[in-house]
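> can't give you the sequence, but here's the structure:
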């Protein structure tokens, strides 16, 4: 049996971040297991809505230092470890020179990461772990080399579907690489996932199952809810088109589309053109308590994820897991790892991405059949309890952290 780490540094682009509640839950679970987790945020806090659970972790956050402080830290690092610094910078330039924007952002992130080294050294982390295979894991890789500390990272969606920021190098050098679905693991084959072997593992993003009770009696007939960033990968334009079809068919419904993002003006224009204002609300980002109330009250949850022309797509949306944990009947699409969560006609309904007519048909089917909603919702809740429960998934991650730090001990235990 391998021992778990006592001190772990998490690196993220921005903390707190409204759309990354899964990271908050993971850190909470690690703290509950006695791990001292500190968080390096590569950007200063900027979000107007901060969830209460994220706010409770702010005393653990190290932000980007001031320019003078960063300059001193970087200068000291150059003087102490000139060859390591040259190696890190040389690797970044060699790998990213064809993408000058990514290179420039990586250098800025590295500047901020090295600038935070004095604060990081006070914690003396045994492991540096990053979420996302882009700038956070680049900084984790670099700090690992500069501080002689093992690093690991979790990759999710766009960071591997449309980006390649030293992925092959990171998979090779990481003590542990984690991804959130079997689909992602197969996708990573192009960057040497096979060579990573057991160092590449699937750990699902999880939900706090205990805080998502099923309340079937509270559900309103005809109520639809969807939650997510107003981003092209979510396919909310397809959902609005499907709602327009339902309106034409005379199907009674009201829909709440909760979230904020760059597509708001376009989605509002589409809502106006289809005259859906009375039955489709766009309330923006909401506190977690209001999101959960919406999940409890609605009849069905819809997540119309798509694949963009660039190849970007969802991982497995956490909002979809939360809805299923509440015992909701859900509609999803056959995108990325979503079929690993939803078995068609068993724990939900799956349709092809981008097909608004099929989506309308699935929604109408569920709205008209209470028994089907109840059957699918019960199976969905059990599916999440078994395989997408944050408590169990974090215990698995913690075990993998221990194996990464003590690979010989893990081999002996086998």
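Cool, got the structure. Bear in mind the structure is a predicted one, so any value in this text is a computation, not a measurement.

> all contacts plus neighbour counts: C-alpha atoms, from now on.
Fine.

> mind listing the strands for this protein?
7-14, 36-43, 61-62, 127-131, 151-155, 176-179, 200-202, 223-227, 254-258, 280-284, 300-302, 329-333, 349-351 (DSSP state E).

> Comparison target below:
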């Protein structure tokens, strides 16, 4: 048995309310016996934390978010690592990358990599990074400079908004990559040059935090003005979530149908969405809750009748993978109306455990809303089937076992070498 090495985990930002799947994974790895050190490229901006963040033992350090904010630290780091055997090769790689991507962002990543190597904890022997776009650039340069092996977890936006050449070269240099949807796996595997180092592992859910809901689901059917059907969505208000489509679909429902829509989450699109709700004359039926921690969100899942998320692919290619909130809602027997984008169809099948429509189709979404609102038996049937699927196939312990196997196999191979 190869002893567990200490892993330095590089994160884009930490902690983040919208990235519970990462925090859940960090805690799972610690419980599996791995020692972690956390380094983030951005300081937290959320005012709240999930309980899972307070259960993680590893401390977190922060790289300079912008190089000009800590110039002495950056220059000191570059001076310190200039004699490292891999510094020249990393610098050449940076210039090749910069010619293809002439941006301040690219310069920033090399500077952050220099600081990461210069301040590297002596007892850490492996570098693992979340997101294959900018964080993986830092990890790749740092690995070239230091000779420390690295691996990467790729998710959604980082895959679909990156250039193919950038993804292919990172996959060539990383020991392995893991991603959380079959569609993401197919994309990365096609760029991996036959190495076979791309792995599929769904994040899953900590089902102890989302135990079975024993309560009765309501029989609301939209007829009672005093007891409207409760529609819930949880997610950042950003373009790829499709909240404008949700509002337009709700506005198309018959005026005599009684419903209330609750949104949980922050996001830069909120002001525009509130304006759109006013223009559509449905603002009085909407509650904007803002950010909430996981315990309060669980309560909202249990009080709701219907969950929705209208994910889309944006003009720059950005999209969700498999949003964790859909898995969470399903774990509570809460039926979803959603879209067929990316990994959503890997969890749900239309009319078997959810209602799915194509993206950016407010008319079709409205038809599905009407069907779900007026038919509580349908909601109960599809919600129960969704929970069965989640509890059978989306336990996060499976992903922790996958990661443990990958780490230990790499360490054993390097030990043999």
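That came in fine, so what should we check first? Not measured: the values here are computed from a predicted model.

> re the thing from before, relative to residue 233 of the first structure, which of the strands of the first structure is closest?
Across these, residue 233 of the first structure has its closest neighbour in strand 329-333 (11.5 Å, CA to CA).

> Which residue in the first structure aligns with residue 405 of the second structure?
Under the alignment (TM-score structural alignment), residue 405 of the second structure pairs with residue 399 of the first structure.

> and what of residue 350 of the second structure?
Under the alignment by TM-score structural alignment, residue 350 of the second structure pairs with residue 344 in the first structure.

> what do you get for residue 88 of the second structure?
If you follow residue 88 of the second structure across to the first structure using TM-score structural alignment, you land on residue 86.

> Show me what counts as buried in stretch 29-43 of the second structure.
29-30, 34-43 (16 or more other CA atoms under 10 Å).

> Hmm, residue 237 and residue 267 of the first structure touching each other?
Yes - with contact taken as CA atoms under 8 Å, residue 267 of the first structure and residue 237 are classed as touching, separated by 6.4 Å.

> Look up how far residue 333 of the first structure lies from the match of residue 88 of the second structure.
46 Å (CA to CA, to the nearest Å).

> Looking at the two, which is more packed in?
With neighbours defined as other CA atoms under 10 Å, residue 86 of the first structure and residue 333 compare such that residue 333 has more, 24 against 12.

> wait, what's in contact with the equivalent of the more buried one over in the second structure?
By TM-score structural alignment, residue 333 of the first structure lines up with residue 339 in the second structure. Residues in contact with residue 339 of the second structure (CA atoms under 8 Å, 6 or more residues apart in numbering) are 309-312, 356-359.

> most neighbours, which of the residues you listed?
Neighbour-wise, the contacts of residue 339 of the second structure (other CA under 10 Å) top out at residue 311, 28 neighbours.

> Look up the closest residue to the counterpart of it in the first structure, ignoring the ones flanking it.
Alignment note: residue 311 of the second structure maps to residue 305 in the first structure; criterion TM-score structural alignment. Distances taken as CA to CA, 6 or more residues apart in numbering place residue 234 nearest to residue 305 of the first structure, at 4.4 Å, with adjacent residues excluded.

> Trace the one you found over to the second structure, please.
Residue 234 of the first structure maps onto residue 241 in the second structure, by TM-score structural alignment.

> returning to that earlier point: the strands of the first structure: which one's closest to residue 74 of the first structure?
strand 36-43 (15.4 Å).

> how much space between residue 295 of the second structure and residue 413 of the second structure?
42 Å.

> if we can go back for a sec, with distance to residue 119 of the first structure added, can I get the strands of the first structure in JSON lines?
Rendered in JSON lines, the data for the strands of the first structure read as follows (distance: least, CA to CA, whole Å):
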{"stretch": "strand 7-14", "distance to residue 119 of the first structure": "11"}
{"stretch": "strand 36-43", "distance to residue 119 of the first structure": "10"}
{"stretch": "strand 61-62", "distance to residue 119 of the first structure": "7"}
{"stretch": "strand 127-131", "distance to residue 119 of the first structure": "14"}
{"stretch": "strand 151-155", "distance to residue 119 of the first structure": "17"}
{"stretch": "strand 176-179", "distance to residue 119 of the first structure": "24"}
{"stretch": "strand 200-202", "distance to residue 119 of the first structure": "30"}
{"stretch": "strand 223-227", "distance to residue 119 of the first structure": "37"}
{"stretch": "strand 254-258", "distance to residue 119 of the first structure": "38"}
{"stretch": "strand 280-284", "distance to residue 119 of the first structure": "36"}
{"stretch": "strand 300-302", "distance to residue 119 of the first structure": "44"}
{"stretch": "strand 329-333", "distance to residue 119 of the first structure": "44"}
{"stretch": "strand 349-351", "distance to residue 119 of the first structure": "48"}
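
> how about the ones you listed, which one is nearest residue 90 of the first structure?
That would be strand 151-155 among these, by CA to CA, at 19.4 Å.

> mean shift between that closest one and the second structure?
When the second structure is superposed, strand 151-155 of the first structure averages 0.7 Å from its matched positions, counting by mean CA distance after the TM-score superposition for the first structure.

> List the contacts of that strand.
So strand 151-155 of the first structure is contacted by 127-133, 137, 140-141, 144, 174-180 (CA under 8 Å, 6+ apart).

> now the angle between strand 7-14 and that strand, please.
40 degrees (axes from the mean of the first three to the mean of the last three CA atoms, to 10 degrees).

> List the buried residues of strand 151-155 of the first structure.
Neighbour counts using 16+ other CA under 10 Å place 151-155 of strand 151-155 of the first structure among the buried residues.
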